[in-house]
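**Q** Sequence and computational prediction follow.
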Amino acid sequence: MGRMSESVPVRCPACRREHVYAAPSYPCVCGAPVAPPLDRRGVATVVNHRVWDEDWIAVRCAACGRLDEWPYPELGCPCGTLLRIPVAGEEAPTEPPASPAAGAAKTGTDVRGRPAFQPVTIRTARDAVTAAALYLRWLGYRDIRRADQRPPSGIGLAARGILAQVDPTVRPASLRDVECLWLTAMTESTDCVYFSLAGYADDARARADALRVPLFVLDLTGTPQPMNELADQLDATGG
């Protein structure tokens, strides 16, 4: 059985307000829920500056023993302070084994046994990046990290064999956005994929089809919706 989340008391160091926090659980590739083990004796810390490597934590699935990286537990206090919740027994991440179920359909469970994709609700730009990263992992991509080159807009993610751009802004992605992603991927000899919250301009969609760039729209539930045939194919077959 997978590790389930438990509630812990959290005091905001800025306003001293008391909270009760339960870490969200995420689905392991084996289907069991995984949640970071919270440290009841630890003290929440204030997040002042974002560092990509510190936004993720390695957590082992209690059901199958797989070690994967998941978003570090955080809590937003009504006073405006963002708190990082202490975690017990952090493990050093190791290269996880390749998923035998990569390439399954997104809904239900297919004959290869991969569970359905479990989205995270999008409330912030960070949530959009988390949703895209979890979806890439669900497709079968591993070693997901911040891309070396920063895109003109949004946030770049990279994994073995793929370069992704996540655009959490409220404007549709432009033709230039799509072309810049494709050019960067070409220089790195890798495939690419675009995730947008606000959709795409008509000329951007046409150019993406010509350049063979899969386009997804992230709805507010955190579920990527394919916007062209290439995205449909990636969603169906995985990475």
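**A** Noted; the coordinates are in hand.
**Q** use CA for all of it now, contacts and neighbours both
**A** Noted.
**Q** and Ala208, that's in a strand?
**A** No. Counting by DSSP: H, G, I helix; E, B strand; the rest coil, Ala208 is not part of a strand but helix.
**Q** pretty sure Glu95 contacts Tyr141?
**A** No. Counting by Cα atoms under 8 Å, Glu95 does not reach Tyr141; the two are 11.9 Å apart.
**Q** more crowded one of these two?
**A** Tyr141 (21 against 10; other Cα atoms under 10 Å).
**Q** Please give the element, helix or strand, for Leu183.
**A** In the assignment (DSSP states H and E), Leu183 maps to helix 175-187.
**Q** Show me what the longest helix along the chain packs onto, helices and strands only.
**A** Across the chain, the longest stretch assigned as helix under DSSP state H is helix 125-139. Taking 3 or more Cα pairs under 8 Å, 6 or more residues apart in numbering; DSSP states H and E as contact, the helices and strands that helix 125-139 lies on are strand 162-167, helix 229-237.
**Q** and among the ones you listed, the most buried is which?
**A** strand 162-167 (a mean of 25; mean count of other Cα atoms under 10 Å).
**Q** contact partners of that one?
**A** With contact meaning Cα atoms under 8 Å, 6 or more residues apart in numbering, strand 162-167 is reached by 128-129, 132, 141, 147, 151, 153-158, 173, 181, 185, 190-197.
**Q** Quick one: distance of it to the chain centre.
**A** Averaging C-alpha positions (Cα atoms, centre = their mean, to the nearest Å) puts strand 162-167 11 Å from its chain's average.
**Q** ok, now stretch 166-180?
**A** Its chain's C-alpha centre and that of stretch 166-180 lie 18 Å apart, by Cα atoms, centre = their mean.
**Q** Please compare the first structure with the one that follows:
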Amino acid sequence: MSESVLVRCPVCRREHLYTAPRYPCVCGAPVAAPLDRLGEPSVVTHRTWADDWITVRCGTCEREDEWPHPELGCACGTILRVPVDGVRRQPSPAPAEDPGEGPGRGRKPSRAAFQPLAIRSARDAVTVTALYLRWLGYHDIRRADQRQPNGIGLAARGILAQVDPTVQPASLRDVECLWLTAMSESAGCVYFSLAGYADDARAVADRLGVPLFVLDLTGEPQPVNSLADELAAGRT
């Protein structure tokens, strides 16, 4: 069971009993960030990848992975970053794959079922995508070096993922830009959209070999094309 700590908002002085969320490790065991009972929460005023993610060790298999930093929304509107004992890590660039390697190369098959996380914000959409990529077998996930026209890019060894949390369906140009960026880095690519895809975007994705997923609000990525079906099944 996840531990709970008392968190006091430094703005309005309200007290909250906070329980750390648990996420599934690739071994199937639940992982929760170790909370610091003596630390003071900090107010989130702006976001960076280094602040939003921490390194946590799985107590079952001893694997270390990056997980979302615990946060709490106070009734006064303040977002609090809950103190933890985990070691913070700056992500380093992933080495490039050899040309011709697709998005399924160099990764281990996932064993446990994916555990969804409800999506209520753009940050949740990015978190779900990062967790899903880890479930697929990709690790050392970081922010992509190159920015795309819409959304947020994530990268791991051999893969670029685009997360589009906007209310507009992803366009043909969005899919093509992701594919071109991936080609320039000799990596595979995959697109995650909250609002789905335009018809011509789906057609070009099939032609270029880009798996497409829709992020539903339950946090379960849904394959849109056969390429996404194959990626989710581990057949790529």
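**A** Sure, I can see it. Owing to the predicted nature of the structure, the values given are computational and were not obtained by experimental measurement.
**Q** returning to what we had before: list only buried entries from the contacts of strand 162-167 of the first structure.
**A** The neighbour-count criterion (16 or more other Cα atoms under 10 Å) marks 128-129, 132, 141, 151, 154-158, 173, 181, 185, 191-197 among the contacts of strand 162-167 of the first structure as buried.
**Q** picking that back up, for the helix holding Leu183 of the first structure, report the contacting residues that lie outside it.
**A** Residues outside helix 175-187 of the first structure that contact it (Cα under 8 Å, 6+ apart): 151-153, 163-165, 191-192, 194, 201, 203-205, 207-208, 211, 213.
**Q** mean per-residue distance, that helix to the second structure?
**A** Here the mean offset of helix 175-187 of the first structure against the second structure after fitting is 0.7 Å, by mean Cα distance after the TM-score superposition for the first structure.
**Q** For the equivalent of Leu75 of the first structure over in the second structure, which residues are in contact?
**A** Using TM-score structural alignment, the partner of Leu75 of the first structure in the second structure is Leu72. Shown in contact with Leu72 of the second structure (Cα under 8 Å, 6+ apart): 18, 79-82.
**Q** circling back: among the buried ones among the contacts of strand 162-167 of the first structure, which lie within helices?
**A** Judged by DSSP H, helices contain the following of these: 128-129, 132, 181, 185.
**Q** Switch those over to a markdown table; also include distance to His49 of the first structure.
**A** Converted to a markdown table, these look like this (distance: Cα to Cα, whole Å):
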| residue | distance to His49 of the first structure |
| --- | --- |
| Ala128 | 18 |
| Val129 | 16 |
| Ala132 | 21 |
| Leu181 | 26 |
| Ala185 | 28 |
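**Q** buried sites along the longest helix of the first structure?
**A** Using 16+ other Cα under 10 Å as the test for burial, helix 125-139 of the first structure gives 125-139.
**Q** which bit of the second structure covers it?
**A** Under TM-score structural alignment, the match for helix 125-139 of the first structure is residues 122-136.
**Q** separation between Tyr194 of the first structure and Leu218 of the first structure?
**A** Distance from Tyr194 of the first structure to Leu218 of the first structure, counting by Cα to Cα, to the nearest Å: 10 Å.
**Q** same deal with Ala88 of the first structure?
**A** Per Cα to Cα, Ala88 of the first structure is found 32 Å from Leu218 of the first structure.
**Q** Counting neighbours, go ahead and name the busier of these two.
**A** Remark: of Ala88 of the first structure and Leu218, Leu218 carries more neighbours, 23 against 13, as counted by other Cα under 10 Å.
**Q** doesn't Ile57 of the first structure fall inside a strand?
**A** Yes. If the criterion is three-state DSSP, then Ile57 of the first structure is within a strand.
**Q** That one pairs with which position in the second structure?
**A** Aligned by TM-score structural alignment, Ile57 of the first structure pairs with Ile54 of the second structure.
**Q** Just give the nearest non-adjacent residue to that match, would you?
**A** Closest residue to Ile54 of the second structure apart from its sequence neighbours, by Cα to Cα, 6 or more residues apart in numbering: Arg88 at 4.8 Å.
**Q** Would you agree that neighbour is in contact with Trp49?
**A** No. Contact criterion Cα under 8 Å: Arg88 of the second structure and Trp49 do not qualify, at 10.8 Å.
**Q** Pick out whichever of those two has more residues nearby.
**A** Taking other Cα under 10 Å, Arg88 of the second structure and Trp49 do not tie; Arg88 has more neighbours (16 against 13).
**Q** wait, what's in contact with the more buried one?
**A** 50-51, 53-55.
**Q** and if you look at Arg40 of the first structure?
**A** Going by Cα under 8 Å, 6+ apart, Arg40 of the first structure touches 8-9, 86.
**Q** Quickly find the element holding it.
**A** Per DSSP H and E: Arg40 of the first structure is located in neither a helix nor a strand.
**Q** What's it aligned with over in the second structure?
**A** Taking TM-score structural alignment for the superposition, Arg40 of the first structure sits opposite Arg37 in the second structure.
**Q** Also Ala14 of the first structure?
**A** Match for Ala14 of the first structure (TM-score structural alignment): Val11.
**Q** Tell me the gap between stretch 170-188 of the second structure and the middle of its chain.
**A** Using Cα atoms, centre = their mean, the offset of stretch 170-188 of the second structure from its chain centre is 18 Å.
**Q** which residue numbers in the first structure go with that stretch?
**A** Under TM-score structural alignment, the counterpart of stretch 170-188 of the second structure in the first structure spans residues 173-191.
**Q** In the matching stretch, which residues are buried?
**A** Going by neighbour count (16+ other Cα under 10 Å), the buried part of stretch 173-191 of the first structure is 173-175, 177-179, 181-182, 184-185, 191.
**Q** and the aligned residue in the second structure for Asp148 of the first structure, how many neighbours does it have?
**A** With TM-score structural alignment as the criterion, Asp148 of the first structure lines up with Asp145 in the second structure. The local packing of Asp145 of the second structure (other Cα under 10 Å) involves 11 other residues.
**Q** do the same with Glu15 of the second structure
**A** Neighbour tally, Glu15 of the second structure, other Cα under 10 Å: 12.
**Q** and the residue lying closest to Trp49 of the second structure once chain neighbours are set aside, how far is that from Ser4 of the second structure?
**A** Leaving aside its sequence neighbours, Trp49 of the second structure sits nearest to Arg143 (Cα to Cα, 6+ apart; 7.0 Å). Distance, Arg143 of the second structure to Ser4 of the second structure, by Cα to Cα: 30 Å.
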